[in-house]
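Peer 1: need a structure here:
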Amino acid sequence: MANEAVKVAEAELTQKKDEDYILSVDDLEKAASKKMSKLTREYYNSGATYQQTYFANPRAFEKYLLRPRVLSNVAACDPSTVIFGRRIPFPLCVSPTALHGMAHPDGEKATARGCAAANVNMGISTYSSFVWEEIIPHAKGKIDFFAQMYIYPDKTVTKNMVLKAEKLGFKAILLTADAPILGTRWNETRNQMAAHITKQNPFPNITDAVSNSLTNLEDMATLFQDASQSWERDIPYLRSITKMKIFVKGVLTAEDTLKAIECGVDGIVVSNHGGRQLDGVPATIDALPECVEAAKGRIPIFIDGGFRRGSDIFKAIALGADCVFVGRPALWGLAYNGAAGVEMMLRMLHDEFKKTMQLMGCNSVKEISRKHLAVLNSRGFMERLETAKL
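Peer 2: Predicted coordinates for the structure are as follows:
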């Protein structure tokens, strides 16, 4: 009988699908990485120069400990929140990241389908593999989109991109402000990424905006690298040509948070570009508290960078973020199984976040606060975050 039971168990195991063993974003990363080419894997899964910031982003969450409340009756726990007037299942959106077509033939079109299936809003990069017009219909009106863009030296390009985004119904501009020049990414140089991208006739949104084709990355670089960009010049200009909300992406300090408020932006995204621009800057979860303190609730604060677990999302909300964005996890889901893989990733994070809320004794996102977190002080003893000096 024992041998027979073993045989039955083994038979059941052989019938399980690969996704039955993907229980976390970490599992998904491993499974997706096996399906990617070396070029794609190292393009997605790496950062600038020594990659200190790239690795710091996910590790930094470990220093924040959870302080749960018990016997709190969490049967009616609701992890949903409202972003731009639309209720979403939990405080998470998908970040704009470039070149989804390297992960899956349908690229951002599949990502949009996965986001729509999970009712999660999506940012789309200027450097998407498909033009925005081709991507948006795949969501069938179920979600909101955000347009990531840069300040371009040629104002005609900037205006064309902004007007296009507004016409297509994007809810906000996510203005990437931490790339006046391109960061140094050694893996891309070693893998001759520039030559690969050039062969693919990349960046159709930019080609559309400048009304000609790009033949090499040098041409592309001159279009989006504007070292003269500034708060005083560029925010008023954007405000003069659009009614969309303007969020500045790439803020890491209280000083820039205050500058954003002074210039009248609608919000900020605490971001270090996934560790792909300036290596050695802090993990975003560590930069978040000073930005929240400076803002004092005057503008919404979003954050991205290294989020892999539902508890990571909980910690960001406890520290004052209004919403979290994930980039690489969406790419891993896409590479693993297209739209279904993206949806699977989002549902995993949703379930993890809700369970964290319930185990922490929270019934709504509004109940989450710094009182739910602790850190270890200089003597190695736990100290409540609301009284600790960070």
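Peer 1: rest of the way, CA atoms for contacts and neighbours
Peer 2: OK.
Peer 1: what about residue 198, neighbour count?
Peer 2: Using other CA atoms under 10 Å, residue 198 has 16 other residues around it.
Peer 1: hey, which helix is longest across the protein?
Peer 2: helix 328-360 (DSSP state H).
Peer 1: which secondary structure elements does it contact?
Peer 2: In terms of contacts (3 or more CA pairs under 8 Å, 6 or more residues apart in numbering; DSSP states H and E), helix 328-360 is packed against helix 25-35, helix 107-118, helix 310-318.
Peer 1: which residues does the second one contact?
Peer 2: Applying CA atoms under 8 Å, 6 or more residues apart in numbering, the contact partners of helix 107-118 are 94, 99-101, 121-122, 124, 128-130, 134-136, 138-140, 142-143, 330, 334, 338-343, 346-347.
Peer 1: go on, stretch 332-343?
Peer 2: 28-29, 31-33, 35-36, 100, 103-104, 106-107, 110-115, 117-118, 329-331, 344-345.
Peer 1: second chain to compare with the first, below:
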Amino acid sequence: MTDQPALLETYRILAAERLAAGPLAFLNGGSGACVTQRANQTDFDDIAILPRVLRDLRGGGTAVRMLAQTLDAPILVAPVAYQTLFAPQGEPATAIAAAAQGVGMVLSCQSATPMAVVQQAGEGNLAWFQLYWQGAGRGATMDLAQAAADAGFGALVLTVDAPVNGVRDAEVASGFRLPPGVGAVNLANVPQPKFAPLETGESLLFDRVASCLPTWEDVAWLCDNAPLPVVIKGVLSPADASLAVAAGAAALVVSNHGGRVLDGVPAAITALPAIADKVQGAIPVLMDSGIRRGSDIFKALALGASAVLVGRPVMWGLAVNGAQGASHVLRMLRDELEVTMMLAGCRTIADISRDCVHLNR
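Peer 2: Sure, this is the predicted structure:
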């Protein structure tokens, strides 16, 4: 394919046409009645941009510093599992796309490609590794963290908002199952907890799974001992943001997992301002869930985000045209951000502040 779609929305439509029902449900579906998934996008509509005019915009740009590295734009590819479901090249193609655009990438803990292969494909771009707390405990979690460090990743993104999967109706309806040959290859040698058969009256979730879940004490231990900076992803409460700072997190991500876990929680963009106010610049605050336009990125930055993570749109590009499609999606988002900045009178990312937006709600 040589002709690229002109609009991000066209990528979404074409990806829906090309993907089988199961992978499409896995990618695009939300949890429950998808109330939160819809709000992730519609809540952006309640934010108006207040432009300033007649400003000197010469020499501006979108570059930012993020955990001691420079990004050409305040964008990272969000962690998305099993990317070979969407294109044969999978995660390495996404890493190539991110590197081509000078933005970051967070590799899913459930990548279908070995982490070292993905890191090599990214040619040294800012690559972070998503880490889930391993059920076998601190040792297994630290071993995985060390493997990521040895592979050349720059940070660990500990995802804390999905101790179990949400109720995903679209996946259930489609009968989605991972096809043969697709799996979480980086977890193949990670020990898993072993349980005896359930006894009468025991709950699989509350008596077995809950016994393997981390606490803030475990997070603090990880931050103190991990070989890489730890970013906490999945925060919606200002109180939890304070605990993340106290635990030693290098950054946090305001996120509801793209509306894929607990339905009925606030949109990430709605939760962002209170968390940014609570953190008061102690650590960078990032945001994901619902970014579809460069103007969305602008609004998130104005409300306190240092950068955003983008998942589904990049996968639409990947599904349509591999690394080139994913790269084009990222470029469109950056171009739209630049246009928004120019029209709003902001020369640099640092010029984007709370004064640049008005909340209509």
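Peer 1: how alike are these chains, TM-score-wise?
Peer 2: Once superposed, chain against chain, the TM-score is 0.91 (TM-score structural alignment, normalised by the length of structure 2); 348 aligned residues with a CA RMSD of 2.1 Å.
Peer 1: so can I have CSV of the helices and strands packed on helix 328-360 of structure 1 showing distance to residue 202 of structure 1 and mean neighbour count?
Peer 2: Shown next, in CSV, are these (distance: least, CA to CA, whole Å; neighbours: other CA atoms under 10 Å):
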stretch, distance to residue 202 of structure 1, mean neighbour count
helix 25-35, 22, 18
helix 107-118, 13, 26
helix 310-318, 33, 23
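Peer 1: with respect to residue 224 of structure 1, which of those helices lies nearest?
Peer 2: Comparison of these against residue 224 of structure 1 by CA to CA identifies helix 107-118 as nearest, at 21.1 Å.
Peer 1: what's residue 344 of structure 2 aligned with over in structure 1?
Peer 2: Residue pairing (TM-score structural alignment): residue 344 of structure 2 is matched to residue 360 of structure 1.
Peer 1: residue 65 is in contact with that match, correct?
Peer 2: No: the pair residue 360 of structure 1 / residue 65 is not scored as a contact, 11.5 Å apart, by CA atoms under 8 Å.
Peer 1: looking only at neighbour counts, state which of these two leads.
Peer 2: Counted by other CA under 10 Å, residue 360 of structure 1 and residue 65 do not tie: residue 360 has more neighbours, with 20 against 17.
Peer 1: could you check how far the more buried one is from residue 303 of structure 1?
Peer 2: Using CA to CA, to the nearest Å, one gets 22 Å for the distance from residue 360 of structure 1 to residue 303 of structure 1.
Peer 1: again with residue 141 of structure 1
Peer 2: 25 Å.
Peer 1: between these two, point out the one with more neighbours.
Peer 2: Residue environment comparison for residue 141 of structure 1 versus residue 303 gives the larger neighbour count to residue 303, 32 against 10, counting by other CA under 10 Å.
Peer 1: how about the contacts made by the match of residue 344 of structure 2?
Peer 2: Contacts for residue 360 of structure 1 were tallied using CA under 8 Å, 6+ apart; they are 66-70, 372.
Peer 1: same check, this time on residue 226 of structure 1
Peer 2: For residue 226 of structure 1, the residues meeting the contact criterion (CA under 8 Å, 6+ apart) are 151-153, 180-181.
Peer 1: please identify which helix or strand holds it.
Peer 2: In this structure, residue 226 of structure 1 sits in neither a helix nor a strand according to DSSP states H and E.
Peer 1: from residue 50 of structure 1, how far out is it?
Peer 2: For residue 226 of structure 1, the distance to residue 50 of structure 1 (CA to CA) stands at 25 Å.
Peer 1: any idea how far the aligned partner of residue 372 of structure 1 in structure 2 lies from residue 300 of structure 2?
Peer 2: Using TM-score structural alignment to pair residues, one finds that residue 372 of structure 1 aligns to residue 356 in structure 2. Summarising the geometry, the distance separating residue 356 of structure 2 from residue 300 of structure 2, computed by CA to CA, is 11 Å.
Peer 1: just to revisit the earlier point, right, and the match of residue 372 of structure 1 touches residue 302 too?
Peer 2: Yes: using CA under 8 Å, residue 356 of structure 2 is in contact with residue 302, at 6.3 Å.
Peer 1: count of residues packed around residue 159 of structure 1?
Peer 2: As a burial measure, residue 159 of structure 1 scores 18 neighbours (other CA under 10 Å).
Peer 1: which ones are touching it?
Peer 2: Taking CA under 8 Å, 6+ apart as the definition of contact, the neighbours of residue 159 of structure 1 are residue 241.
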